[in-house]
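Novice: Following is a predicted model, sequence given first.
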Amino acid sequence: MSLFNSALGKNITFVHPAYFIISGFIGIPNIKYYYVFLLFAYVIAVLGNTIVMAVICLDHNLRTPKYVAVFNLAFVDLFGSSALVPKVIDIFLFNHTSIPYSECLTFLFFCYTSLSMQSFNLLALAYDRLVAIIFPLHYQVKITHRFMFSMIVSFWVVAIIAVLTAVGLITRLSFCESVVINSYFCDHGQIYRLACNDNYPNYVLSCLYPVLIFWLPLIFILLSYLYIGCTLAKVATIKEGLRAFKTCIGHLLLVAIYFIPLLITFTLMEKIHPDARIINLSLTSVIPPMLNPIIYVLQTEEIKESVKRLLKIRRKHKITIKKLPIM
């Protein structure tokens, strides 16, 4: 970040605090029960996403472009949960509310990167469903492994650059008074508002970031399903339309779980109590990683069949071992 700051002027000195204080959950009644839920959600997220990743790796039938995106979503959920939940529990349950300046920026980077990639992954899966249903004969030509890998890598690059820009802009802020962050993690919006020098670039980024990470993917997803619905209504029978749309149920549930709480929070931001807003936003960070693998296992026939095949192979392997003669 020294290069970033040197570009602003060699003689500029920024006042960086030794630490920030995370105060988001402090003072909320019965909050310790919520920590138990966070721990439960984290364990389910780790087990579920690990199983999904393992099934995709072990079953060659799932080595398709679609499951490149599903694997990446499971990885991002695991990555994001591991970056957030253990740290949140350590901060609030064990009262380690002060976090060093550089560690806080690192915490911000991992949380925002995983949040961005969750949205981008849902966008990639929406595009996959759009092509599969509207252009089924061209699906294997349009959605190749190379295309899906390129799209996922591009999303990672965009997410990392956007978040690094946010981190870089924070390093040019001076903090002369309060260092208390009223959130459950090192939230960019809460941090830049504490600055005592010009924070306008941070404000601009805080306006652009939701558009890039939240609104544009959501608009594309909604338009893609609107297009799918209109097309199926024109060219397919009701039975065929329902069969085609059934393949989208899992993805639609993921979209609802991720975007609806954020929509409610952003729409009713002024009317929601600050404590309720913090709890709601924290739920959007832990609920999707916990439910995504469950939804995909229960709603996706390919994964259910793959799990059955792997369990059947494992059972046969055990029987074979038991039948081997002991020398």
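Specialist: Cool, got the structure.

Novice: all contacts plus neighbour counts: C-alpha atoms, from now on.
Specialist: Noted.

Novice: same for the longest helix anywhere in the chain, what does it pack against?
Specialist: In the chain, with assignment by DSSP state H, the single longest helix is helix 101-134. Under the contact criterion of 3 or more CA pairs under 8 Å, 6 or more residues apart in numbering; DSSP states H and E, helix 101-134 touches strand 19-22, helix 65-93, helix 139-142, helix 145-170, helix 216-235, helix 249-267.

Novice: Let me know which of these is the nearest to R315.
Specialist: Comparing the helices and strands packed on helix 101-134 against R315 with CA to CA, the closest turns out to be helix 65-93 (25.3 Å).

Novice: want to compare, so here's the second one:
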Amino acid sequence: MRGANQSSFSEFLLLGLSRQPQQQQLLFVLFLSMYLATVLGNVLILLAISTDSRLHTPMYFFLSNLSFVDVCFSSTTVPKMLTNHILGSQTISFLGCLTQMYFLFGFTDMDNFLLAVMAYDRFVAVCHPLHYTTKMTPQLCVLLVTGSWVIAILNSLLHTLLMARLSFCADNTIPHFFCDVLPLLKLSCSETHLNDIMILTEGTLIMIPPFVCILVSYICITWAVLRVPSTKGKWKAFSTCGSHLVVVSLFYGTIIAVYFNPSSSHSAETDTAATVMYTVVTPMLNPFIYSLRNKELKGALRTVIGRNLCSN
């Protein structure tokens, strides 16, 4: 593949997470289990929210969108890795690589926006409970989600087009289990200065405002809860936000570790471990995090599971 340019460069080699056969077998079983758990958990949440009229509220509307995005997020990377293992192949086409990167960027942005929207929803619920229904109208909820999709699609398209213009004449092996932007840039023999600038500047503009929104929302929530005289009232208010805070910490912690650290501090092993966290582990944990501390959702899930068992 050396000396090839973009027009003749046809495929990459995904090295995966390990070169040892025994470890590959173990990782295959582990990732298959996590992927099935992700799909099953998030689909159950979608079914529970759609079938229970008590859950037709803004909070669960945003949660259902998050569950849908999480299923798509994991499906962007894990099935290809599992398929490659079964077929004994490590290849991915140039077009397939760009497609994978496009959807990865898009769903990452959507997770980012939805977490911010959910933080704002909790802020209104805790700090302005009497005006919640008038502030969080169905029209506003749909507008927030639609706007998030539009920005995510445009941002993902921008990075994909910038990557498509590059030439690749170095080694075609990617030390990863999917086509991430940073390993791809290292393989390019073109000038990647524009790509690097856009990742830092435009990526910062996409990530920082939602993160600031989450931070401000929870500062206001904490201040409001501390003024509640009853200990039971404080615990109830914090419990409605605790699950969301756990998800936020997992998501932003790994994103910052991979994309917002100096390139000199990066190693393939560290980046791979961090990306596994936010592309595979976090989408799998979200259904458990949100359902274990939510009585309404647990009740709806029991109803859905019981109904399915009875029908079988």
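Specialist: Looks like it came in fine. Bear in mind the structure is a predicted one, so any value in this text is a computation, not a measurement.

Novice: TM between them?
Specialist: The TM-score (TM-score structural alignment, normalised by the length of structure 2) is 0.88; 305 aligned residues with a CA RMSD of 2.6 Å.

Novice: circling back: now render the helices and strands packed on helix 101-134 of structure 1 as TSV, adding distance to S282 of structure 1.
Specialist: Output for these, formatted as TSV (distance: least, CA to CA, whole Å):
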stretch	distance to S282 of structure 1
strand 19-22	14
helix 65-93	10
helix 139-142	37
helix 145-170	19
helix 216-235	20
helix 249-267	10
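
Novice: Out of the ones you listed, which is closest to H317 of structure 1?
Specialist: Nearest to H317 of structure 1 among those is helix 65-93; the distance by CA to CA comes to 26.4 Å.

Novice: packing partners for that closest one?
Specialist: Secondary-structure packing of helix 65-93 of structure 1 (3+ CA pairs under 8 Å, 6+ apart): helix 31-58, helix 101-134, helix 145-170, helix 274-299.

Novice: need the contact list for the corresponding residue of structure 2 for S23 of structure 1.
Specialist: Aligned counterpart of S23 of structure 1 in structure 2: L15 (TM-score structural alignment). By CA atoms under 8 Å, 6 or more residues apart in numbering, the residues touching L15 of structure 2 are Q90, T173, I174, P175, H176, F177.

Novice: What of S178 of structure 1?
Specialist: Counting by CA under 8 Å, 6+ apart, S178 of structure 1 touches L194.

Novice: What does it correspond to in structure 2?
Specialist: Taking TM-score structural alignment, the alignment pairs S178 of structure 1 with D171 from structure 2.

Novice: does that match sit in a helix, a strand or a coil?
Specialist: Three-state call for D171 of structure 2 (DSSP: H, G, I helix; E, B strand; the rest coil): coil.

Novice: what about stretch 155-174 of structure 1, distance to the chain center?
Specialist: Distance of stretch 155-174 of structure 1 from the chain centroid (CA atoms, centre = their mean, to the nearest Å) equals 17 Å.

Novice: quick one: contacts of that stretch?
Specialist: 1, 4-5, 14-16, 105, 108-109, 112-113, 116-117, 120, 188, 191-192, 195-199, 201-202, 205, 209.

Novice: Same question for stretch 25-33 of structure 1.
Specialist: In contact with stretch 25-33 of structure 1 (CA under 8 Å, 6+ apart) are residues F92, L93, S183, Y184, D275, I278.

Novice: Which among the residues you listed count as buried?
Specialist: Buried residues within the contacts of stretch 25-33 of structure 1, counting neighbours by 16 or more other CA atoms under 10 Å: F92, L93, S183, Y184, D275, I278.

Novice: got those residues as JSON lines, with distance to I319 of structure 1 columns?
Specialist: Putting those into JSON lines (distance: CA to CA, whole Å) gives the following:
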{"residue": "F92", "distance to I319 of structure 1": "49"}
{"residue": "L93", "distance to I319 of structure 1": "47"}
{"residue": "S183", "distance to I319 of structure 1": "54"}
{"residue": "Y184", "distance to I319 of structure 1": "50"}
{"residue": "D275", "distance to I319 of structure 1": "55"}
{"residue": "I278", "distance to I319 of structure 1": "52"}
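
Novice: Perfect, that will be all.
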